[in-house]
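[1] The following block contains a protein sequence and its predicted model.
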Amino acid sequence: MTAGRLLLVRHGRTAYNSEARLQGQVDIPLDAVGRWQARTAAARLLTRHEPTAIVVSDLSRAHETASFLARAAGLDLAVDARLRERAFGLWEGLTGDDLRRDWADEFAVWRAGGQPEGVGAETRAEVAERVREGILEHAAALGPDDTLVVVSHGSAISCAVGDLLGMPTDWHGFAGMLNAHWTELVATRGDFSPSWRMVGYNLGPTDASTDWNAGPDTTRDSDADTETRDPD
């Protein structure tokens, strides 16, 4: 048995996101915009779905994002370290400019889809395997009418989704997920492959702001602005 629906949610914005730094497994919290994104996304997701269970990475930015949804849905959170972001080794905390300057050869390999040596980053295959195992273990505890929500990280989600859809690990067909957006998969019925099918990718409340990564619009009417503005 398995959950009939799977929603994979990326965490809200952090300071590293706004500075275009590789986060990896650095445990950095949401910033004020990220908390607004998480709260806004939770409200939108719950207008469309009724989660049965929520499982979350042990990194604080994912846990804080999930907490908005859990409180609104009246559910507890299950924490699973297998849902962590891909480890980027020595590159964690660096920007693209840093990598071009100090790791030019390795960065060229990375940009070409390869695995640079001496960096200490997880491979896409390693990430896909551990995240898939975590997802499927939690999904197996649910039934076909249930919806499992997984709150994780951009690279972790794209690697796992590709794997669940039967794509090779060196396939790079997904654009990066927006903060506090989600991918929706449904379990395949019958003897078909793959076992999951994609309903939507990068779904979320992008109409909540003309620039989602900049935070709520200050030009909206006063009532809407009061509802969406983060007090911090």
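    Yep, that arrived. Residues are numbered from 1 along each chain as shown.
[2] rest of the way, CA atoms for contacts and neighbours
    Will do.
[3] Spell out the residue ranges of the strands in the protein.
    Using DSSP state E, the strands of the chain run over 5-10, 53-56, 77-79, 147-152, 182-187, 196-203.
[4] what about versus this one:
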Amino acid sequence: MSESAPVVHVVDDDASFLTAVSRLLRAAGYTVRASSKAEEFLAQLADTPGCVIADLQMPGLSGLDLQAALTRAGHMLPVIFLSGHGDIPITVQAMRQGAEDFLTKLAPKEELLDAVKRALARDARQRAERARLRELRARFDALTPRERGVLQHVVQGRLNKQIAADLGINERTVKLHRTAITTKLHVRSAAELARLVQEAGVFDERSPTFPKGL
């Protein structure tokens, strides 16, 4: 994904309100894309930095429907909901599903701009974390099947002699594999290695076993 300026997406079927919010955001220096329907917004959405300001009640897909569709599509854009009236049960549902904020349309413009600032900062943090995890998992993908097998034993705290016996290889080969693992993963200690394994979720699923002597 190429780096680009964040976009604030405004989705509201009220044309006058959509225009007013868009002007406010542009005046504050934001790039804005306005849509009058959730379906229109979703059809044109690309994986670019930003956030979403959505009316809660709209014909067709509602704001909550839009939020659910983003989640299903793997788009993690923070959502700020706007409503013509406060509705506590819906507010709770929206926040439980990860909404950044829930404001009434009569809220001061400062509150909306503050919510947008927080939403964009959250999106930037989440994108940076996802990029870091992709890079980390790419390091693990560079390991050979045998190195992954040795690694699984290493993070369980087993000694080279024990690993050699379990895998049916000699201890010197285990040492060579461990050196290759630490080099590929850019780590210097077993503690750092264990931390990276946990962060990357390498062995979350049941790992394959290997025949002895390979």
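    Everything's here; your move. None of these values were measured; they are calculated from a predicted model.
[5] Superposing both, give me the TM-score.
    TM-score for the superposed pair, counting by TM-score structural alignment, normalised by the length of the second structure: 0.28. Supporting figures: 89 aligned residues with a Cα RMSD of 4.8 Å.
[6] returning to that earlier point: switch the strands of the first structure over to TSV; also include mean neighbour count.
    Listed next are the strands of the first structure as TSV, based on neighbours: other Cα atoms under 10 Å:
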stretch	mean neighbour count
strand 5-10	27
strand 53-56	24
strand 77-79	17
strand 147-152	28
strand 182-187	21
strand 196-203	17
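[7] Throw those strands into TSV and include distance to Glu129 of the first structure, thanks.
    Shown next, in TSV, are the strands of the first structure (distance: least, Cα to Cα, whole Å):
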stretch	distance to Glu129 of the first structure
strand 5-10	16
strand 53-56	17
strand 77-79	18
strand 147-152	15
strand 182-187	18
strand 196-203	16
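[8] so which of those strands gets nearest Asn17 of the first structure?
    Ranking these by proximity to Asn17 of the first structure (Cα to Cα) places strand 5-10 first, at 12.1 Å.
[9] The closest one packs against which elements?
    strand 147-152, helix 154-164, strand 182-187 (3 or more Cα pairs under 8 Å, 6 or more residues apart in numbering; DSSP states H and E).
[10] all helices in the first structure, in order from the N-terminus.
    15-18, 32-48, 60-73, 96-102, 104-111, 124-139, 154-164, 222-228 (DSSP state H).
[11] Can you tell me which of the ones you listed is most buried?
    Greatest average neighbour count among the helices of the first structure goes to helix 154-164 (a mean of 23), per mean count of other Cα atoms under 10 Å.
[12] what's it packed up against?
    Using 3+ Cα pairs under 8 Å, 6+ apart, helix 154-164 of the first structure sits against strand 5-10, helix 124-139.
[13] so which of these gets nearest Val109 of the first structure?
    Among those, if distance is taken as Cα to Cα, the winner is helix 124-139, at 14.1 Å.
[14] circling back to that earlier point, mind putting the helices and strands packed on strand 5-10 of the first structure in JSON lines, distance to Arg48 of the first structure included?
    Shown next, in JSON lines, are those (distance: least, Cα to Cα, whole Å):
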{"stretch": "strand 147-152", "distance to Arg48 of the first structure": "11"}
{"stretch": "helix 154-164", "distance to Arg48 of the first structure": "21"}
{"stretch": "strand 182-187", "distance to Arg48 of the first structure": "11"}
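[15] Leu99 of the first structure is nearest to which of those?
    That would be helix 154-164 among those, by Cα to Cα, at 18.0 Å.
[16] ok and the closest one relative to strand 196-203, angle-wise?
    Angle between the axes of helix 154-164 of the first structure and strand 196-203 is 150 degrees (criterion: axes from the mean of the first three to the mean of the last three Cα atoms, to 10 degrees).
[17] Hey, what's the angle from helix 154-164 of the first structure to strand 5-10? Just curious.
    150 degrees.
[18] how long is stretch 137-157 of the first structure from one end to the other?
    In stretch 137-157 of the first structure, first residue to last residue: 16 Å (Cα to Cα, to the nearest Å).
[19] what's the spacing between Glu106 of the first structure and Ala156 of the first structure?
    21 Å.
[20] now Val9 of the first structure
    With the distance defined as Cα to Cα, Val9 of the first structure ends up 11 Å from Ala156 of the first structure.
[21] Equivalent analysis for Asp102 of the first structure, please.
    Here Asp102 of the first structure is placed at a distance of 25 Å from Ala156 of the first structure (Cα to Cα).
[22] ditto for Val33 of the first structure
    22 Å.
[23] for the residue lying closest to Leu25 of the second structure once chain neighbours are set aside, what are its contacts?
    Closest residue in space to Leu25 of the second structure, ignoring its immediate chain neighbours: Val32 at 7.0 Å, by Cα to Cα, 6 or more residues apart in numbering. Applying Cα atoms under 8 Å, 6 or more residues apart in numbering, we find Val32 of the second structure in contact with Val7, Val8, His9, Val10, Ser22, Leu25, Arg26.
[24] Figure out which of the helices and strands packed on helix 154-164 of the first structure is closest to Gly200 of the first structure.
    Of all these, strand 5-10 sits nearest to Gly200 of the first structure, with 9.6 Å by Cα to Cα.
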